[in-house]
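Peer 1: sequence first, predicted coordinates after that:
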Amino acid sequence: MNRRELIANSACLALSSLLPLSTKAAEAETGWRPLFDGKSLDGLRFYQEGVGDVDKLGTVSIDKGGILHFLPPSYKGTTAPPGHISTVAEWENYHLRLDFRYGETRWPPRKLQRRNSGILYHMGPETDRLFPDCVEFQLEEGDVGDAIMVNTLGLQGPSLGGTPLWPNWIPAFPSDYQTPVRAGIYSRQWHKHTGGYERLDEWNRVDLYAFDDQAAHLVNGRIVNTIFKMLKTDASGNKVPLTRGRIALEMEWAEVMFRNVMIRPLDHKAIDRIKAQGSD
């Protein structure tokens, strides 16, 4: 092999080390697994307000490329009550990643309002209802990354130099919980995000780190919100740490699509690395 060939081969080897791994190789390397397999709703359950737990109207379709489509053009309903699909299993200590984008169609009573969806996490095992007890990673236009505590509580990470506190709570900070807003059976805290990184009418990648009693919301690779010391009310009426639950993808009167819905468990070593350096 002459000098020119040696340099060319070395350059190819160096370049190949920078190329992304195939999806399967990346999954094997990092522990990612599909939460939605792109072919069926196995391991998931459906709920739509006023319709129930059977999708009678084609509310959810699986499009080419494994895209999960809520309220697609083939939807048979004349109205579009909100709902969600949720995991049967409960999850704790994980990193969730997915891509989402809005469709064009909006439905009354929000036909003139912002398109809306969300990721619901730490849902309890109780029967599904319109707004289950959970934490919502808000996916509404203009509010992507907000955290809504539905019948739950959390301390929002203070903004430090324009970015939310992460990965460790600082004991010197006040630990008084924001007073929830109550409406009927619902009690809500609404923690607004920092920074605007969403892209309208394009695919957006969002990440959720949820471990112990804290969580971080990322939009297109940037942390926009963090929640600490999350609490729920147990069957005895006591406030206890909120650390686990089912995961759901939501629809609220607007067409929306999801793809590449992946999750990876975070073990104690991974959590320790995140607490030490902010990422795994």
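Peer 2: Arrived safely. Numbers count the residues shown, from 1 in each chain.

Peer 1: can we go C-alpha only for contacts and neighbour counts from here?
Peer 2: Fine.

Peer 1: any idea which helix or strand comes after the helix or strand harbouring F46?
Peer 2: Under the criterion of DSSP states H and E, F46 resides in strand 44-48. For strand 44-48, the following helix or strand on the C-terminal side (DSSP H and E) is strand 60-63.

Peer 1: other SSEs contacting that following strand?
Peer 2: strand 67-70 (3 or more Cα pairs under 8 Å, 6 or more residues apart in numbering; DSSP states H and E).

Peer 1: ok, and what's touching the strand it packs on?
Peer 2: Strand 67-70 is contacted by residues 38, 59-63, 251, 255-260 when judged by Cα atoms under 8 Å, 6 or more residues apart in numbering.

Peer 1: farthest pair within these?
Peer 2: By the measure Cα to Cα, T59 and N260 form the most distant pair in the contacts of strand 67-70, at 19.6 Å.

Peer 1: show the subsequent helix or strand relative to the longest helix along the chain.
Peer 2: Longest helix in the chain, counting residues (DSSP state H): helix 3-16. Scanning forward in sequence from helix 3-16 by DSSP H and E, the next helix or strand is helix 23-30.

Peer 1: which other helices and strands does the helix or strand following that next one contact?
Peer 2: Going down the chain from helix 23-30, the next helix or strand is strand 33-34, by DSSP H and E. Helices and strands touching strand 33-34, by 3+ Cα pairs under 8 Å, 6+ apart, are strand 254-265.

Peer 1: separation between the spatially most central residue of the chain and S236?
Peer 2: With distances taken as Cα atoms, centre = their mean, the residue of the chain nearest its centroid is I119 (4.3 Å). According to Cα to Cα, to the nearest Å, I119 stands 28 Å off from S236.

Peer 1: before we move on, back to that, more neighbours: which of T59 and N260?
Peer 2: Shown here are T59 and N260; by other Cα atoms under 10 Å, T59 has more neighbours (26 against 20).

Peer 1: distance of the more buried one from G43?
Peer 2: For T59, the distance to G43 - Cα to Cα - is 18 Å.

Peer 1: try this one next to it:
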Amino acid sequence: MKKAGLALAIFFCAIALAFTTTVKKDHWKSLFNGKDLSGWDTYLGPPLDDAGKPVTNEPVSLNNDPKQVFSVVKDNGENVIRISGEGWGAIISHKEYENYHLQLQFKWGALSWGQKKGKKKDSGLLYHSVGKYGADYGAWMRAQEFQVEEGNTGDYWGCAGGMADIPAIKKSETEYIYDKLGAMYTFSQESKQGRHCIKQGDAEKPSGQWNTLDLYCHGDTSMHFVNGKLMMVLYHNRQLEKGQELPLTKGKIQLQSEGAELFYRQIRVQPIDKLPAF
């Protein structure tokens, strides 16, 4: 009886521990309510011609979307966010985030527009977004970009003054590929290397299938994952402001419209106190 009682006690303790651990780790908050774009603003830059040049200097601007570039539609019975790509801009979270794990899913649609027509479909997850609207190409805030583009998802771009140090291998005068054992380079619009670093490897699924992106940000470091595979690690996230380098460790989230149709779903975020091991 004593052995049976002890075994039973251990069994219930294990269940209690498992439950406690699960509750402790699960702090996800959805950023898409499954109904509409509550919690997000929309912003569109000036209309562009097929060569990518502005037709006018006047942006369509904040929360003015006459062509419904940003909408919620049904996909196989599920409400998802559709970004048509007809115009350059973004949906922008109302809130700023710091020390977090962001997870979302995206898939490509069929449409492309203007200078992007017939080319790789393009978008982007912009994080640590700060400053004025339209600072980059008249369409996006200053930010760090987790590139979302066919074949290049996971790359880094610094937007409108965003900069970071990334270990990389120099492939050519203009191409640098992430490598955790590579030399440390600074990527920014002012640096010799430029503001673009190529991810390592490829994990994107064929066009039309859902992909999962995981972004981890803690302190001044961030990590890009595509379908569970690490693409790159960025160190010393910062921004160039009037010639001074300042920290860039928190900000809003932007999901780009950049000439291609795509869909987003299951957008959620939770706080973290450390980065995952890699």
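Peer 2: Nice, thanks for sending it over. Only a predicted model underlies this, so the values are computations on that prediction, with no experimental measurement involved.

Peer 1: just the buried members of the contacts of strand 67-70 of the first structure?
Peer 2: Among the contacts of strand 67-70 of the first structure, those scoring as buried are G38, T59, V60, S61, I62, M251, E255, V256, M257, F258, R259, N260 (criterion: 16 or more other Cα atoms under 10 Å).

Peer 1: and which of these is nearest S10 of the first structure?
Peer 2: Checking these one by one against S10 of the first structure (Cα to Cα), the nearest turns out to be N260, at 34.2 Å.

Peer 1: wait, what's in contact with the closest one?
Peer 2: Residues near N260 of the first structure by Cα under 8 Å, 6+ apart: P34, F36, G38, G66, I67, R97, L98, D99.

Peer 1: could you do E141 of the first structure as well?
Peer 2: R114, R115, N116, L200.

Peer 1: ok, the aligned partner of the first one in the second structure to A110 of the second structure distance?
Peer 2: To tie it back to what came earlier, the one meant is R114 of the first structure. Under the alignment (TM-score structural alignment), R114 of the first structure pairs with K120 in the second structure. To A110 of the second structure, K120 of the second structure is 11 Å away according to Cα to Cα.

Peer 1: check I83 of the second structure too.
Peer 2: Distance from I83 of the second structure to A110 of the second structure, by Cα to Cα: 11 Å.

Peer 1: could you do S188 of the second structure as well?
Peer 2: For S188 of the second structure relative to A110 of the second structure (Cα to Cα), the value is 32 Å.

Peer 1: higher neighbour count, these two?
Peer 2: Neighbours were counted for S188 of the second structure and for A110 using other Cα under 10 Å; S188 has more, 24 against 11.

Peer 1: which residue is the nearest non-sequential neighbour of the more buried one?
Peer 2: R195 (4.0 Å; Cα to Cα, 6 or more residues apart in numbering).

Peer 1: and H69 of the first structure, how far is that from K39 of the first structure?
Peer 2: 12 Å.

Peer 1: repeat that for L21 of the first structure.
Peer 2: From L21 of the first structure to K39 of the first structure the distance is 23 Å (Cα to Cα).

Peer 1: now do Q178 of the first structure
Peer 2: Taking Cα to Cα as the measure, Q178 of the first structure and K39 of the first structure are separated by 42 Å.

Peer 1: V240 of the first structure -> the second structure?
Peer 2: Match for V240 of the first structure (TM-score structural alignment): L246.

Peer 1: for that match, give me its contacts.
Peer 2: R238, Q239, L240.

Peer 1: how about JSON lines for these, with neighbour count and secondary structure added?
Peer 2: Shown next, in JSON lines, are those (neighbours: other Cα atoms under 10 Å; DSSP: H, G, I helix; E, B strand; the rest coil):
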{"residue": "R238", "neighbour count": "24", "secondary structure": "strand"}
{"residue": "Q239", "neighbour count": "26", "secondary structure": "strand"}
{"residue": "L240", "neighbour count": "18", "secondary structure": "strand"}
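
Peer 1: closest one of these to G219 of the second structure?
Peer 2: Closest to G219 of the second structure, out of all of these and judged by Cα to Cα, is R238, at 10.8 Å.

Peer 1: so what corresponds to that closest one in the first structure?
Peer 2: By TM-score structural alignment, R238 of the second structure lines up with L231 in the first structure.

Peer 1: about what we covered before: what range in the second structure does the strand holding F46 of the first structure sit on?
Peer 2: So strand 44-48 of the first structure sits over residues 40-44 in the second structure, by TM-score structural alignment.

Peer 1: once aligned to the first structure, how far is the matching stretch on average?
Peer 2: Following the fit onto the first structure, the mean deviation recorded for stretch 40-44 of the second structure is 0.6 Å by mean Cα distance after the TM-score superposition for the first structure.

Peer 1: quick one: contacts of that stretch?
Peer 2: 59-65, 70, 87-94, 133, 139.

Peer 1: stretch 165-181 of the second structure now?
Peer 2: Applying Cα under 8 Å, 6+ apart, the contact partners of stretch 165-181 of the second structure are 182-187, 193-194, 196-200, 231-237.

Peer 1: buried sites along that stretch?
Peer 2: D165, I166, P167, A168, I169, K170, Y176, I177, Y178, D179.

Peer 1: now, which of these sits nearest A4 of the second structure?
Peer 2: D179 (54.7 Å).

Peer 1: ok, the match of R238 of the second structure - contacts?
Peer 2: Neighbours of L231 of the first structure in contact, by Cα under 8 Å, 6+ apart: T152, L153, G154, D213, K239, V240, P241, L242.
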